[in-house]
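K.L.:
coords below, sequence missing:
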């Protein structure tokens, strides 16, 4: 069997829970304010899953939106890769297997990837490589998180940062000159305890200053690496879609590396940090708004717990 030359994202979907928790709502039970949260993070509100909504439920709703919006069939889906730090169960069965069952898919390869907020970048590269090798043909790649279940709602330094949601990308081969051009994945294990979910999945703990410094450097270095490897300049890039962690991180990176801030698509004001879900949610939102055009060169950049980081260069 001939290996496919080009792997591309053929469709996108998202789901955000109905409940919205604003900064003013948070200020009712934790010592903070809308002004402080906005000025330090850029966040205005976040979506919160219902108590009976699991990570798999969010992902399934994102997938159903993808198929309904594009009038596509699930026929031929033979792979499910789920990036999540908040699986339905901390152990087996994997959230990917549960999603396959809820979607009524029979026999796909299905597994989870734990790479923190960089998870979608890792999952996308794993699925791309498996399609390239012939192990999959059409794969659903998810970033899905129910972070409200692992937030310490008494810790004002972390509870203001996170939200719930899911994004989904359909990945498949094409003969057209488009798709994933390059990808890079990295990890710095020396910082592994700077951002963790402690006590078997019960609470997020973060060293804010260490993570901030790492994130600014990781975003910039990843962009520079992918540009250099592909003989491009920042002027060749139409969009940068970063993990949505903190507006100040993006501003600091733009200033340090002399990137035009307008290249970065940001929706953190309405979603907060949704970890592995943030990049696919942003992409789906961009598609719905008509911002993604054929031929555009787009960079996805992720960074987070691990400490992991990485990026994907794609031609739309």
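P.N.:
It's in. In this text the structure is predicted, and so the values were computed from the model without any measurement.
K.L.:
drop to CA atoms for contacts and neighbour counts, all remaining ones
P.N.:
Fine.
K.L.:
tell me where the stretch 1-150 of the chain has strands.
P.N.:
Taking DSSP state E, counting those that start in this stretch, the strands of the stretch 1-150 of the chain run over residues 6-15, 19-22, 45-48, 77-83, 109-113, 138-145.
K.L.:
could you identify which of those strands is most buried?
P.N.:
Among the strands of the stretch 1-150 of the chain, ranked by average contacts under mean count of other C-alpha atoms under 10 Å, first place goes to strand 138-145 (a mean of 31).
K.L.:
I'd like the next helix or strand past it.
P.N.:
strand 165-174 (DSSP states H and E).
K.L.:
structure two is appended below for comparative analysis:
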């Protein structure tokens, strides 16, 4: 049962909030249609798209590794920011599932970028689907503390692995692969143009912890003691109804607190770029969030749910399509396993 907890009003971010001065994304070359999966599953044509609402999704092939996709996006972001890797003070990798439990994936991305000779730190930030949004906030905190001038935030997800095609294909059909990256710079440290990042808020409703899981690979199940249980738990599981109950109850109040912290109202938001979780989830954002449908960026039907890469890839796509222009306020918002909600305001 969702319970509301009174929270103190977060402070409005100062005008010295950092800016996103470089944007980049990378998508696997293969675009897999739901009709192809229908044939593989022995289903009638159109079954999967009807069941999950996703028509196509990018799927990584051998050689399109997580670190290569992430590095490709990072190079594009650095190029736009006019920076070299040697200018970076910190690399944050935000993803729900990394290359392996140990070590973190960030050093691997750094090595892929050719940065082994540079001493700047690189580590992972994991808040499942909200990982990149949280990593952007962490980057801002480092900049505000004077510990960094340029932070490279990278995400890459290969969400097409560990999916429950055998017993929940309507859930498995939601997911796709992708990568994105941003350069976060202190005021005056990078290009004059960019998008100011601020107004961040995150809340966690831990009663939903068991509603979205990938239980194998950590300390919960000992592979050597119970290999059968480990194998069963190596597939992604999601209780969509439980997730909906929590987010439906929490979202309106969460949005109120986020916008109030930024001294904004819903009518002040020019574009909403949500986590592309599912077509149903985006309908939920529109209905419960109080936004007009044409104000919400929706590409989930063609790219699927890219987990932590979802919001950043969608942001890059909206920008590439000319939907983000100077003087706009963009709301980034999403949910994650745990269950958490997070949002941030971009001022372009």
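P.N.:
Perfect, I can see it now. Computed from a predicted model, the values in this text were never measured in an experiment.
K.L.:
as TSV, the strands of the stretch 1-150 of structure 1 with distance to residue 289 of structure 1 would be great.
P.N.:
Shown next, in TSV, are the strands of the stretch 1-150 of structure 1 (distance: least, C-alpha to C-alpha, whole Å):
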stretch	distance to residue 289 of structure 1
strand 6-15	12
strand 19-22	21
strand 45-48	20
strand 77-83	25
strand 109-113	29
strand 138-145	20
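K.L.:
residue 70 of structure 1: which of those is closest?
P.N.:
Among those, strand 6-15 comes nearest to residue 70 of structure 1, with 7.1 Å by C-alpha to C-alpha.
K.L.:
buried stuff in the lengthiest helix in structure 1?
P.N.:
The helix spanning the most residues in structure 1, taking DSSP state H as the definition, is helix 208-229. Neighbour-count burial for helix 208-229 of structure 1 flags 211-212, 214-223, 226-227 (criterion: 16 or more other C-alpha atoms under 10 Å).
K.L.:
right, and out of the residues you listed, which lies closest to residue 297 of structure 1?
P.N.:
residue 227 (10.9 Å).
K.L.:
can you give the distance of the longest helix of structure 1 from its chain's centre?
P.N.:
Distance of helix 208-229 of structure 1 from its chain centroid, counting by C-alpha atoms, centre = their mean, to the nearest Å, is 16 Å.
K.L.:
what does stretch 177-186 of structure 1 give?
P.N.:
With C-alpha atoms, centre = their mean, you get 16 Å for stretch 177-186 of structure 1.
K.L.:
stretch 114-127 of structure 1 now?
P.N.:
For stretch 114-127 of structure 1, the separation from the chain centroid amounts to 8 Å (computed by C-alpha atoms, centre = their mean).
K.L.:
quick one: buried residues of that stretch?
P.N.:
Within stretch 114-127 of structure 1, the residues that count as buried by 16+ other C-alpha under 10 Å are 114-125, 127.
K.L.:
where does that stretch end up in structure 2?
P.N.:
Mapped onto structure 2 using TM-score structural alignment, stretch 114-127 of structure 1 covers residues 126-139.
K.L.:
switch the buried residues of helix 208-229 of structure 1 over to TSV; also include distance to residue 109 of structure 1.
P.N.:
Converted to TSV, the buried residues of helix 208-229 of structure 1 look like this (distance: C-alpha to C-alpha, whole Å):
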residue	distance to residue 109 of structure 1
211	34
212	36
214	34
215	32
216	35
217	35
218	31
219	31
220	34
221	33
222	30
223	31
226	29
227	33
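K.L.:
isn't residue 115 of structure 2 up against residue 85?
P.N.:
Yes - Residue 115 of structure 2 is within contact range of residue 85, at 6.9 Å (criterion: C-alpha atoms under 8 Å).
K.L.:
so for these two, which residue has more residues nearby?
P.N.:
residue 85 (19 against 16; other C-alpha atoms under 10 Å).
K.L.:
just tell me what the more buried one corresponds to in structure 1.
P.N.:
Taking TM-score structural alignment, residue 85 of structure 2 has residue 74 as its aligned residue in structure 1.
K.L.:
quick one: its match from residue 179 of structure 1, how far?
P.N.:
To residue 179 of structure 1, residue 74 of structure 1 is 21 Å away according to C-alpha to C-alpha, to the nearest Å.
K.L.:
what about residue 197 of structure 1, helix or strand, and which?
P.N.:
Using DSSP H and E, residue 197 of structure 1 maps to strand 195-198.
K.L.:
where in structure 2 does that strand fall?
P.N.:
Under TM-score structural alignment, the match for strand 195-198 of structure 1 is residues 212-215.
K.L.:
and for stretch 54-62 of structure 1?
P.N.:
Residue span in structure 2 matched to stretch 54-62 of structure 1, by TM-score structural alignment: 65-73.
K.L.:
how much distance is there from that stretch to the middle of the chain?
P.N.:
Once both centres are worked out by C-alpha atoms, centre = their mean, stretch 65-73 of structure 2 turns out to sit 15 Å from its chain's centre.
K.L.:
what does stretch 307-316 of structure 2 give?
P.N.:
How far stretch 307-316 of structure 2 lies from its chain's middle: 5 Å, per C-alpha atoms, centre = their mean.
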